[in-house]
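Asker: Predicted model, plus sequence, below.
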Amino acid sequence: MKTKLYVNNEKMVAGITLKDLSELESNNTALHACKNLEDVLENRKKLASYLQCELSNFVCAKQTHSSNSYKVTMKEKGRGAHLMETAIPDTDALYTYEPNLVLSSFNADCVPVIFYHEKTGVVGVIHSGWQGTVKEITLKLFKHLVQAENCNPNDFHVQICPALSQEKFEVDEDVYVKFNDLGYADKFMHYNKRTNKYHIDNQLTVKKQCMLAGIPEEKISVDRTCTFKSEDGFSYREDKQCGRHLCFIMKR
């Protein structure tokens, strides 16, 4: 099971699965984007074994590029783990205080975010494609955690995981306008006169949203691996039939 870990200690484990040509469906973990459900379930079971838990510990959402988040309790244990139909609907961010739940986010170019809060113990994952970014899912969730869950923003630790690079994230004016309307993304965009296209850095825009929520810059790490250019990456922009990474965090 090819996996990159960002945190692995007595309190939690967090990371992302990677593309691996030697595995079934190249280590695809997404039931909504696969050729064979059983192969994907086998990959998920391998990840569960690697994390020393069961697949029934996983919690998955039906991602819709929304700005919706969901507070996961033990009642949600196993949702979306074996069947898409049981996934938490219309949700792109999950957070929990509960141990032994593997919060899961599926990505292929979109920006995955993993976070934990030192004092309260809350952990979570966010899926922020460009639509989620312009809807400010990351900023909204962190504001909610600060206001409703009494999280001091200084105590967050955020990991922004591999995504499509600015070089490869090429868009037309309609998407550029949506980012520009945010009022703080202009530094993360440039125009290519030769192609008449705009290039946007979605990762750094998401990082800015974390900072706007009050999280100190030094508490935010960014993995600049490009999912398009890396042999370890699934890229929807490169291949519409590609699999997905599974970005995860589990409290122990």
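Answerer: Sure, I can see it.
Asker: From now on I want contacts and neighbour counts done on CA atoms only, so please keep to that.
Answerer: OK.
Asker: Surely Gly132 is in contact with Ser69?
Answerer: No. Between Gly132 and Ser69 there is no contact under C-alpha atoms under 8 Å: 11.3 Å.
Asker: try it against this one:
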Amino acid sequence: MNIKFYENNEKRMLGITLKDAERHENNNMALHVCQNRANILENRDILAQVLETDVKRFVCANQTHSAHFVHITQAEIGHGAFDAASAIPDTDALYTYEPNVVISSFTADCVPVLFYNEKTNLIGAIHSGWQGTIKEITFKLMQHLQANEDCDLQDVQVIIGPAISQEKFEVDSDVYEKFKALGYADAFMYFNEATNKYHIDNQLTVKTQCELAGIPSSNITIDPMCTFKSEDGFSHRQDRATGRHLSFIVRKED
């Protein structure tokens, strides 16, 4: 299975599944956009084997491009693992302190964010498409963690995963105006006179949201892979029927 690991050690595993021609539906991991549910469950089962766990330890959300986040407890483990109907509803970010749980996020051009605080056992995943970014889901979740979960953001490590690049993320003035209204994204946008389109770097905007919340720049890593241009990438902009990557993070505990 084609998987990119950002960490794989005795403490945690985090990474992202990539396109794989040898797997069903090119290694699509999403039940809400698939040709056959059994294909996705088989793909997830193989991923679980690689992660040395079971699919019943996965937690998946019904992502709606919201700014909603949910604290996952023992009661929610397994939600969305085998069917979309049981996924955590209307949610685009999940976090937990539970060990040996696969916290997930599905993307195909949108920005996946994985994060952890080793001192408090916190782990989490965020789905930030452009709509989630202008709603500041990442910034709001980090503020919440600081205010309500006694999380020192100086201790948080962030990995911003593969997404559509600024070159390929072209938008009209309506989306440009929404990013401009944030007040800090101007440096991540340019106008192409030849096409009359604006180009936006969603990854750098999300990185700035992390920094504004209080996470040190040195704690943030960006994966430069463009999901539109890379053969390993699922791109909704390129193919509306495409599958989804699954970004994952697991904290290990015996």
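Answerer: Arrived safely, thanks for sending. Note that the coordinates shown come from a computational prediction; the quantities given were computed from them, not determined experimentally.
Asker: TM-score for these two?
Answerer: Scored against TM-score structural alignment, normalised by the length of the first structure, the superposed chains reach a TM-score of 0.99; 252 aligned residues with a C-alpha RMSD of 0.5 Å.
Asker: Let me know how buried Asp223 of the first structure is, in neighbour terms.
Answerer: Neighbours of Asp223 of the first structure under the rule other C-alpha atoms under 10 Å: 12.
Asker: gap between the residue lying closest to Arg251 of the second structure once chain neighbours are set aside and Gln131 of the second structure?
Answerer: Distance criterion C-alpha to C-alpha, 6 or more residues apart in numbering; nearest residue to Arg251 of the second structure, sequence neighbours excluded, is Arg12 at 4.4 Å. Separation of Arg12 of the second structure from Gln131 of the second structure (C-alpha to C-alpha, to the nearest Å): 30 Å.
Asker: now swap in Tyr176 of the second structure and tell me
Answerer: 12 Å.
Asker: try Asn192 of the second structure
Answerer: Computed as C-alpha to C-alpha, the Asn192 of the second structure to Gln131 of the second structure distance reads 22 Å.
Asker: Same check on Phe5 of the second structure?
Answerer: Phe5 of the second structure is 27 Å from Gln131 of the second structure, by C-alpha to C-alpha.
Asker: For the two, indicate the residue with more neighbours.
Answerer: Between Phe5 of the second structure and Gln131, counted using other C-alpha under 10 Å, Gln131 has the larger neighbour count: 17 against 14.
Asker: quick one, what contacts the more buried one?
Answerer: Shown in contact with Gln131 of the second structure (C-alpha atoms under 8 Å, 6 or more residues apart in numbering): 65-66.
Asker: and it, helix, strand or coil?
Answerer: helix (DSSP: H, G, I helix; E, B strand; the rest coil).
Asker: Same check on Ser104 of the second structure?
Answerer: Strictly by three-state DSSP, Ser104 of the second structure counts as strand.
Asker: Tell me who's in contact with the spatially closest residue to Cys110 of the first structure that is not a sequence neighbour.
Answerer: Leaving aside its chain neighbours, Cys110 of the first structure sits nearest to Gly129 (4.1 Å; criterion: C-alpha to C-alpha, 6+ apart). For Gly129 of the first structure, the contacting residues are 65, 109-111, 202, by C-alpha under 8 Å, 6+ apart.
Asker: now with 7 Å?
Answerer: 65, 110-111 (C-alpha atoms under 7 Å, 6 or more residues apart in numbering).
Asker: Then Met1 of the second structure?
Answerer: Neighbouring residues of Met1 of the second structure by C-alpha under 7 Å, 6+ apart: Asp20.
Asker: Pull up the gap between Thr227 of the second structure and Gln238 of the second structure, please.
Answerer: Distance from Thr227 of the second structure to Gln238 of the second structure, by C-alpha to C-alpha: 9 Å.
Asker: more crowded one of the two?
Answerer: With neighbours defined as other C-alpha under 10 Å, Thr227 of the second structure and Gln238 compare such that Thr227 has more, 28 against 14.
Asker: Identify the residue of the first structure aligned to Glu42 of the second structure.
Answerer: Under the alignment (TM-score structural alignment), Glu42 of the second structure pairs with Glu42 in the first structure.
Asker: would you say its match is within a strand?
Answerer: No. Glu42 of the first structure sits outside any strand when classified using three-state DSSP, being helix.
Asker: what's the burial count for it?
Answerer: 17.
Asker: Quick check: it vs Asn27 of the first structure, distance?
Answerer: 9 Å.
Asker: Going along the chain, name the helices of the stretch 151-252 of the first structure.
Answerer: 173-180, 202-212 (DSSP state H, counting those that start in this stretch).
Asker: Any chance of the contacts of Gly129 of the first structure in JSON lines with distance to Met74 of the first structure and secondary structure as columns?
Answerer: Supplementary listing: the contacts of Gly129 of the first structure in JSON lines, determined by distance: C-alpha to C-alpha, whole Å; DSSP: H, G, I helix; E, B strand; the rest coil:
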{"residue": "His65", "distance to Met74 of the first structure": "25", "secondary structure": "coil"}
{"residue": "Cys110", "distance to Met74 of the first structure": "28", "secondary structure": "coil"}
{"residue": "Val111", "distance to Met74 of the first structure": "27", "secondary structure": "strand"}
